[in-house]
Structures are given as structure tokens and as C-alpha cells.
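1. Below are the sequence and a predicted model; questions follow.
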Amino acid sequence: MTVNQSLGGRPVLRVRPPAGGERTGRTVVLQLHGGGYRAGSPEPSRPLAARLSRLTGAEVMLPAYRLAPAHPFPAAVADGLGAYADLLRGGVPADRIAVLGESAGGGLALAVLLEAHKAGLPMPAAAVGLSPWLDLTLESAAFARCAATDPVLDRPSLRHSASLYLAGADPRTPAASPLFADATALAALPPVLLQASRAEVLADDAERFGARMTAAGGDCRVEMWDGTTHCWQLAVDRLPEAVAAVGSVAEFLTEHLA
């Protein structure tokens, strides 16, 4: 079942589990869509949200955060943080919230949690990034290595998105590129699961973030997949590889949510 509400002052698509499949006590997955911070909406993420809701028994809430160029950085971060804070204010315990995002939304999910830590808010139970964009400098070796194997993304298109979103801000700011968060901030994050395709140009974002968070003492699991492409998990109603990947995400969420 889906209904439309608002969260953090933004419209939100709310996906509920089937009748009888709900968890005891309200549990929420806050899901942030992709689109390079300049496009996208919750709607294309509906099949993924519905599958996660059914598998975990949690509500999935997808806010329509503001987009560049009309609303550059840090508008998206402020909207995501506002949504998370609204859930807490609404009485959902932090250990019954997970934050998940795909592509730019995966980077945004972690950026929101870094800002939540700075603001003194409790951390959620877990976070998930699906093919996350975590480094807006676009300097990783995967852009050259995977140029011929990624049919979705390339450096020029991401450079354009980053330029519109940053609007002159430093791409190494952790709220824009979580890869550059310091060790103290990384250690404060909840358990994180990252999934990426070895064939995509963002492959190194996931692996480098996982290595940095683990070195800082945090709990970060990185799953690198073969035979897939950027954000294949969104095709959970069509691809067996997406079904398997989303099943792994659901197991992770179920393990950590109270």
C-alpha cells in the first residue's frame, strides 16, 4: 500500500508492508532516490521500496528532496536531515530507523548521517548505499577502468551533475562527498552496507569508503557484484540479480533493526 504524506517539510511517498506483514512497533526505512542531485523522484524507486517493505515488515518513506540547479548543495542534505529528525520527533526510536539510498541518494544517505552526528542526533540502526556516489571529485581510477563497461554513467555526465549541485562548493566537503569524512565521524556511523557493480564507474567509491570506515573502527560491509550495472537493484521486479541483491539488503536491515 502506498500513501502520500510529508516529512521534513517535503512530500514523501510512503510504502507500507502488506496487511499482516508489519513489524511489531513502528519501524521505518528512510529511502533517498538517485538522479545525480538534479533529477529523479521517489516514483522510480517504488518497486524497490515495496520489496524491501514486504521483506522487512518496515514502512519505507521516500521524500522528494529539493534538486539542483534551483536548489544546490546543501539543500538535499538539509531535506534528508529534516526527514530523519521528523521521524525522531514523531516518536520513531533511532534503533527502529534505517537510512538507504541509491546512486546519489546513497551518498546523500551517508551525508545526512554525518550531519546528524554533528547535530548531536542519535544514529539510526543501519545505513545502506546502492551503487553510492560518495566522491564528487570524480578522481577515482574506476572512471578509466570501467569506461567501457558502464552503460549508465560516465565522468562528463557526473561532472555536469556535480557542478550544478555544488554550485562552487568544495567537492571534498564531507556533506557533499562522504568519502572525505574524518575517522572520528566515520567511526560514529551505524553499521553500513554498500553494494556496487565491479563494472560501474562508481565501483571505487564503495570500496574506498568501506576501507576508510573499517580503518576508522566502523562496521562497513561492501558487496561487489559481477554481471550487473549501476543501480541494478531498482529492477527488482525484472532481474534475478536484483532480487538476490535486495534480499541481501533486507537481511542486513532485519539483522540490525530492533
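-> Everything's here; your move.

2. going forward, measure contacts between C-alpha atoms and count neighbours the same way
-> Will do.

3. wait, what's in contact with the residue nearest the centre of the chain?
-> Central residue of the chain (C-alpha atoms, centre = their mean): residue 101, 2.0 Å from the mean position. Residue 101 is in contact with 31, 32, 33, 34, 107, 108, 109, 128, 129, 130, 132, counting by C-alpha atoms under 8 Å, 6 or more residues apart in numbering.

4. State whether the fourth one is indeed within a helix.
-> No: according to DSSP: H, G, I helix; E, B strand; the rest coil, the state of residue 34 is coil, so it is not within a helix.

5. Please report the distance of it from residue 55.
-> 22 Å (C-alpha to C-alpha, to the nearest Å).

6. Alongside the first one, take a look at this:
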Amino acid sequence: MKENDKTSHRAELMRDIVAMVNQNPVLKQAWQRKKEKSIQNTEFEYPEHLSVEHIDMGLFKMEYLTWNGSENPYVILQLHGGGYMSGLQGQYRKMAGLYAEISSGAAVLSVDYRLAPEYPFPAALEDAVAAYKWLRDKGYESDRIIVVGDSAGGGLAMALCMELRTNGEPMPAGLVAMSPWTDLAITGESYTKNREIDPVFGADGGGEMLLHSPYIGENDAKNPLISPMYGNFTGFPPMLIQVGTHEMLYDDAASVAKKAKEQGVPVRFTVYEGMFHVFQMSGTVIPESKRAWEEVGTFMHKVMGQW
């Protein structure tokens, strides 16, 4: 499904700003410093109706966000992006708040999993599995868990489901993947076709991070638990996959959506015209991102049914 044929003027402006920041060394360094500071600062100020609990799992940490007074029995397991090299930052905490809002008060567990290059595969996957089991131990049945992820986190969400299936564990109720990175072997045509128009990874924006991912380590990049595109999706829960037309990772999303559908998985695949990698971080600032979040909310309410 394609969401509109035209890009809004506000989105075009945002895309230009993203490109300028990523392709200007001085601005990019300033942004990286701000992001690192955000990662180190765990005292994010949520609205008064939200409460956060910091959880130390030993090898990694998590943040459990709840809506005060909510009777929603569902929980959202958020696996953040960042190329498996960048930790949980303020922007993902904002997204956690948005997930709580659009789901009408579901709890949100954000996983600050271990990072490459110090911790290559399977560290992030092991932490995601541990977080899922933590939720089960806390009393959430699998059909009350919705897994979400963006970029690397989107691929990790799919790898998590594959690992759960292999281990005989029950699947979550649904899966949301925003601009998922599903092919660390970098075989899609969009990696070259969209390089000049991708404001995040294109030109000098950071494509090298994709081409030489330390997360792979000494393993085969086509291992489905590293690159879910090469795996089997039979038995997966309903999936919502969103991607922008200006992404080098476009084929990562499109290929998985096609393959999963062919294997019997209910998939809603939405393409946003003119949008860049994880444009949903724009929240409600641009119309396309606002519509994307509304779509996520609709999907979640469909998965949750009547509770």
C-alpha cells in the first residue's frame, strides 16, 4: 500500500534538514554529541501520567513505562534502532511515550541491549529474548505482548520471533517494524538506487555503517537471526511494516513484506512517498509521520481487539 503520491512541504523541509545534518561534518558531530549525551541521561522527563521503572538485568538495562491508572492489559516491547551500535536515547523514550498513547495506555518495555563492536551477534538477540521472558515472568501472556522496532530494532524484532519459534516459545500478538534493517549482507538494489536521495545514509551520510557492520562479527551476514530476510516467517504474528521511498533500506522492508505474505503471515506494508529512514521520529511535526503513528495505533487496536 502506498500512502499518498505527494510529499508534504513540511516533510520536504525536514528531509532537507536531515540531509544537511548528516552530510555536514560539523553539524553531524554536534548531533552525535547531543545523542551520546541523551543516551547517558536516563532521567528523561515523561508527562505526569506516565511512570518509569529502571531495571538492571546485569548484562543490560531496561526501562518499564506505565500509564498511571490504565487498565490496558497489553505491553509493548520496544527494540530501538541505531545500527546495533547506539544505545537507548531520549528520542526512543519519546517514542515509548507515543506507543503508550496510541495504544490507549499499554505499558512499554524499552530494552537497552548490549552493543557492537564490543558485543557482536548474538548479544542483542540474547538480550531481546531475556526481555521477552522477563515480561512472561511478570505475568504477561504472549498474546498480550506486541513487539516493535525501528531500523536495526525492526530486524531484531523479527529475529526475536524466529528465535522464539525455534525454542518452542509462543509468539507475541503482533509486530511493528519501522524501516527495518533485515539484510546486513546489503544485497538490495535500493542500496545503490537510493544512495543519492537517502538523506540519512546516502552520499556521505553514514552508509559505511551499513556496509561494514561490526554486529555481524565472525558470522555469516545471511544468518536469518542476523538478517531476517533470509529466514522463514511461517507462524509469525500479524505485522505492520512501514518504509519511505527515499531509503537505502527500502528493499529490506519490501522483500520481507513480500516473503512473509507468501508464507501466510498477515502483513500490512505501507510505503510513504518521499520519506527518509525512520521518519516516524518526527512524531507529529510532519503530516506523514503523524499518519504513520495513527496507522500504528490502528494496527495495535486491531491486534488488541476488545482486550
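-> Now that the structure is in, tell me what you want to look at. Values in this document were obtained by computation on a predicted structure and should not be read as measured data.

7. Which of the contacts of residue 101 of the first structure ranks first by neighbour count?
-> residue 107 (33 neighbours; other C-alpha atoms under 10 Å).

8. For that one, give its distance to residue 89 of the first structure.
-> Counting by C-alpha to C-alpha, the gap from residue 107 of the first structure to residue 89 of the first structure is 24 Å.

9. same question, residue 245 of the first structure
-> 32 Å.

10. what does residue 22 of the first structure give?
-> Counting by C-alpha to C-alpha, the gap from residue 22 of the first structure to residue 89 of the first structure is 21 Å.

11. Surely residue 127 of the first structure is in a helix?
-> No: under three-state DSSP, residue 127 of the first structure falls outside any helix and is assigned strand.

12. Tell me the counterpart of it in the second structure.
-> Superposed on the second structure with TM-score structural alignment, residue 127 of the first structure falls opposite residue 175.

13. what's the spacing between its match and residue 237 of the second structure?
-> 7 Å.

14. thinking again about what came up before, give me the more crowded residue out of residue 22 and residue 89 of the first structure.
-> Taking other C-alpha under 10 Å, residue 22 of the first structure and residue 89 do not tie; residue 22 has more neighbours (18 against 10).

15. higher neighbour count, residue 175 and residue 237 of the second structure?
-> Taking other C-alpha under 10 Å, residue 175 of the second structure and residue 237 do not tie; residue 175 has more neighbours (27 against 20).

16. what comes up buried for stretch 16-28 of the second structure?
-> Judged by neighbour count using 16 or more other C-alpha atoms under 10 Å, the buried positions of stretch 16-28 of the second structure are 18, 19, 20, 21, 22, 23, 28.

17. ranges for the strands of the stretch 101-250 of the first structure?
-> Secondary structure of the stretch 101-250 of the first structure, counting by DSSP state E, counting those that start in this stretch: strands at 126-130, 192-197, 220-225.

18. helices or strands up against the first one?
-> Contacts defined by 3 or more C-alpha pairs under 8 Å, 6 or more residues apart in numbering; DSSP states H and E place strand 126-130 of the first structure against strand 97-102, helix 104-118, strand 192-197, helix 240-256.

19. and what of the last one?
-> Contact here means 3+ C-alpha pairs under 8 Å, 6+ apart; on that basis strand 220-225 of the first structure packs against strand 192-197, helix 203-215.

20. ranking these by burial, who's on top?
-> Most buried of these by mean neighbour count (mean count of other C-alpha atoms under 10 Å) is strand 192-197; its value is a mean of 25.

21. Which part of the second structure matches that one?
-> Counting by TM-score structural alignment, strand 192-197 of the first structure corresponds to residues 239-244.

22. Fine, thanks again, bye for now.
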